[in-house]
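J.: whatever this is, show me its structure:
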Amino acid sequence: MKTHLDPAWPIAFRSLFVRVVIYTLLIGLIAQGAYWEAQYLPSVRFSELGFTEFTQTLVLFTACLLLIYVRHVLHVWPNVTLLLLAFLAASLVREQDHFLDTYVAENTWKVLVALIVIPSITWVVIQRRYFLTEFTHYSNTVSLGLFTAGFLTTYIFSRLYGRQAFWRTVMQENYVSNVKSMAEEVTELLGYSIILFAMVELVLLARRIYQARQIPA
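T.: Just a heads-up that it's a prediction; the model follows:
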C-alpha cells in the first residue's frame, strides 16, 4: 500500500505542460543571454565577469537555497538533500576559483570544497541506512532524472565538448580560444540549469510530502 511518503504519484498533464513551457522559456533566455553577451560585452565575453559565468553562479546559488528549504523547512529526506547540497555548494565554490585564488589565496577553493564535502559525506556514511531508505523514494522521481541529465551535461559532456584539441581540429588554422570557451561555458550553464529544474521538481514534491504529513492519520 502506498503511503504519503511515496513520491510515485502521477503528475497532472496540465501541471507537466506548464512546467515544460516554463523550463523551455528559461532555456531560451539563457541562449539569448549568451548571444547578448557575445554581441554587447566583447571585453568580458565568456570570461569570469561575463553573463554566462555570472548566471552559472546564480543558478547554483538558487539551487542551494531550494535544497536548504527542503531540508530545513520542509524536513524531507535530510540525508539525500544533504548530499545534494554538498555537491552543489562545492560546485558553487569551484565556480569562484578565479576570484578566490586572486583575492584570497591560491587553492582557497580546494580547501573550502574539502570543508564542505568531507563532513557531509562522513555524515551520510554514518547515516547510510536512513540515506538508502530516503534514496529508494527519491530514485523514482522526475527530480533525479533531471539531476542525472544535468550532471552528465555539465560534468561529462561539457568537459569533452570543450576540449581544446577538439576545437583546434574543427577550426584548424582559424582556431579562436573564445569559441572554445563559449562552447564549454554555455554547455556547462545548460547542465546547471537542468540541475536547477531538478531542484524545483524536488521542492514541488517535498511540499506535497510535507502537506501530506500534516493530515492526521
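
J.: going forward, measure contacts between C-alpha atoms and count neighbours the same way
T.: Noted.

J.: helix, strand, or coil at the residue minimising distance to the centre of the chain?
T.: Among the residues of the chain, the one closest to the centroid is I195, at 3.5 Å (Cα atoms, centre = their mean). The three-state assignment at I195 reads helix, by DSSP: H, G, I helix; E, B strand; the rest coil.

J.: please generate a structure for the following sequence too, so the two can be compared:
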Amino acid sequence: MSLVRTMIYILLAAVLASAVLFGLWFDVHVLQDKLGEISVTETLQAGMLAAIVVIHFKLVNDSAFMRNCNLLIGGFFLAMLIRELDGLFDLISHGSWVWFALLSSILVIAYTARHHRRTLAELSRYPLTPYYGMMISGLVCILVFSRLFGMHSLWESVLGDEYLRVVKNMVEEGSESFGYTLCLTASIAYYFYQRRSERSLNEQPPTVS
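T.: Presented below is the predicted three-dimensional model:
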C-alpha cells in the first residue's frame, strides 16, 4: 500500500508541475503577458499556497499531538500567501500586506508560545516525518533558488543585447512555482500521514498499570 501511495504522490507532483508549465505557456503565448501581478501563473501560485494553509490549519483540529506545529507551519505559509497577494492588499494601502502578514504571524507565534515546551517537542518530531525533505526542498526552491536563478544581472550577462525581461520572469516564476508544487505535494502527503498516525494512536489499547 505504501508503494501505491508513493506512486500517487509522484503522479500528483507531475500533474501540478505540468499545470504550472501550462500556466506559464498560457500567460506568455496566449495572453501575451509579461508575467505581472495578474496572471495565470500568479493565480496558480496563490491557489497552491492557499491549499497548503488550509491543509495545515485543518490538521490543527485533526491532529492533536502535532497541533501547535501545524499551526506554525500554516501561519508561515499564510504570511507567504499574504505576500503573494500584495497587489490585492495595495487596494487598501500600498505595502499594507506587511502589516497583515505581521499581525497573522504575531498571533500564531503568541498562541504557540503559551505552550512552548509542547511546541518545541512537536517541532522536533516534524523533521522525522516522511515528507519533511520534500517540504524543505520546496522552500529552498521558492526562497533561495528561484531568487538567485532569476537575478536580472545573471540573465542580462547571458543574453546580452538579446535580453528580454520576460525570459528572466519565466525562469524565476517557473522555479518558484515548482517549489510550490513540492510544498503542496508534501502537505497533501503529510496530511494523510498525520491522519493515519492519529488513528493508530487512538486504536492503541490503554496500558495497564
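
J.: just give the TM-score of the two.
T.: Here the TM-score for the pair of chains, by TM-score structural alignment, normalised by the length of structure 2, is 0.91; 205 aligned residues with a Cα RMSD of 1.6 Å.

J.: isn't the residue nearest to the centre of structure 1 right next to F147, touching?
T.: Yes - contact criterion Cα atoms under 8 Å: I195 of structure 1 and F147 qualify, at 4.8 Å.

J.: against I52 of structure 2, how distant is the counterpart of the residue nearest to the centre of structure 1 in structure 2?
T.: Aligning on TM-score structural alignment places I195 of structure 1 opposite C183 in structure 2. Shown here: C183 of structure 2 relative to I52 of structure 2, a distance of 8 Å by Cα to Cα, to the nearest Å.

J.: now swap in G75 of structure 2 and tell me
T.: 10 Å.

J.: the more surrounded of these two?
T.: Neighbour tally, G75 of structure 2 and I52, criterion other Cα atoms under 10 Å: the higher count belongs to I52, 25 against 22.

J.: so that one is in which element?
T.: helix 40-62 (DSSP states H and E).

J.: mind listing residues that contact that helix?
T.: Helix 40-62 of structure 2 has contacts (Cα atoms under 8 Å, 6 or more residues apart in numbering) with 20, 23-24, 26-27, 35-36, 66-68, 70-71, 73-75, 77-78, 80-81, 84-85, 173, 177, 180-181, 183-184, 187-188, 191, 194-195.

J.: please pick the buried ones from those.
T.: Among the contacts of helix 40-62 of structure 2, those classed as buried by 16 or more other Cα atoms under 10 Å are 20, 23-24, 26-27, 35, 66-68, 70-71, 73-75, 77-78, 80-81, 84-85, 173, 177, 180-181, 183-184, 187-188, 191, 194.

J.: quick one: what's aligned to A50 of structure 2 in structure 1?
T.: Taking TM-score structural alignment for the superposition, A50 of structure 2 sits opposite F61 in structure 1.

J.: distance check, its match against Y138 of structure 1.
T.: 22 Å.

J.: with neighbour numbers in mind, choose between the two.
T.: Y138 (21 against 17).

J.: residue in structure 2 paired with that one?
T.: By TM-score structural alignment, Y138 of structure 1 lines up with Y126.

J.: and if you look at Q164 of structure 1?
T.: Using TM-score structural alignment, Q164 of structure 1 pairs with H152 in structure 2.

J.: so that match sits against K168, correct?
T.: Yes - H152 of structure 2 lies in contact with K168 (Cα under 8 Å); the separation is 6.9 Å.

J.: between these two, which one's more packed in?
T.: Each of H152 of structure 2 and K168 has its neighbours counted (other Cα under 10 Å); K168 has more, 19 against 15.

J.: tell me the secondary structure at the more buried one.
T.: With three-state DSSP as the criterion, K168 of structure 2 reads helix.

J.: test my guess that it contacts W155.
T.: Yes - if you go by Cα under 8 Å, K168 of structure 2 and W155 touch, sitting 6.3 Å apart.

J.: mind listing what the nearest residue to Q164 of structure 1 once chain neighbours are set aside touches?
T.: Nearest non-adjacent residue to Q164 of structure 1, counting by Cα to Cα, 6 or more residues apart in numbering: K180, 6.6 Å away. Contact analysis of K180 of structure 1 by Cα under 8 Å, 6+ apart lists 162-164, 167.

J.: over to C141 of structure 2?
T.: Contact analysis of C141 of structure 2 by Cα under 8 Å, 6+ apart lists 175-176, 178-179.

J.: could the residues you listed go into CSV alongside neighbour count?
T.: Listed next are those as CSV, based on neighbours: other Cα atoms under 10 Å:
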residue, neighbour count
S175, 20
E176, 24
F178, 24
G179, 26
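
J.: now distance to A121 of structure 2 too, for the residues you listed, in JSON lines please.
T.: Formatted as JSON lines, those follow (distance: Cα to Cα, whole Å):
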{"residue": "S175", "distance to A121 of structure 2": "33"}
{"residue": "E176", "distance to A121 of structure 2": "31"}
{"residue": "F178", "distance to A121 of structure 2": "31"}
{"residue": "G179", "distance to A121 of structure 2": "27"}
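
J.: out of those residues, which is nearest to L120 of structure 2?
T.: Distance to L120 of structure 2, by Cα to Cα, is smallest for G179 among the contacts of C141 of structure 2, at 26.1 Å.

J.: returning to that earlier point: what about the buried ones among the contacts of helix 40-62 of structure 2, which are in helices?
T.: 20, 23-24, 67-68, 70-71, 73-75, 77-78, 80-81, 84, 173, 177, 180-181, 183-184, 187-188, 191, 194 (DSSP state H).
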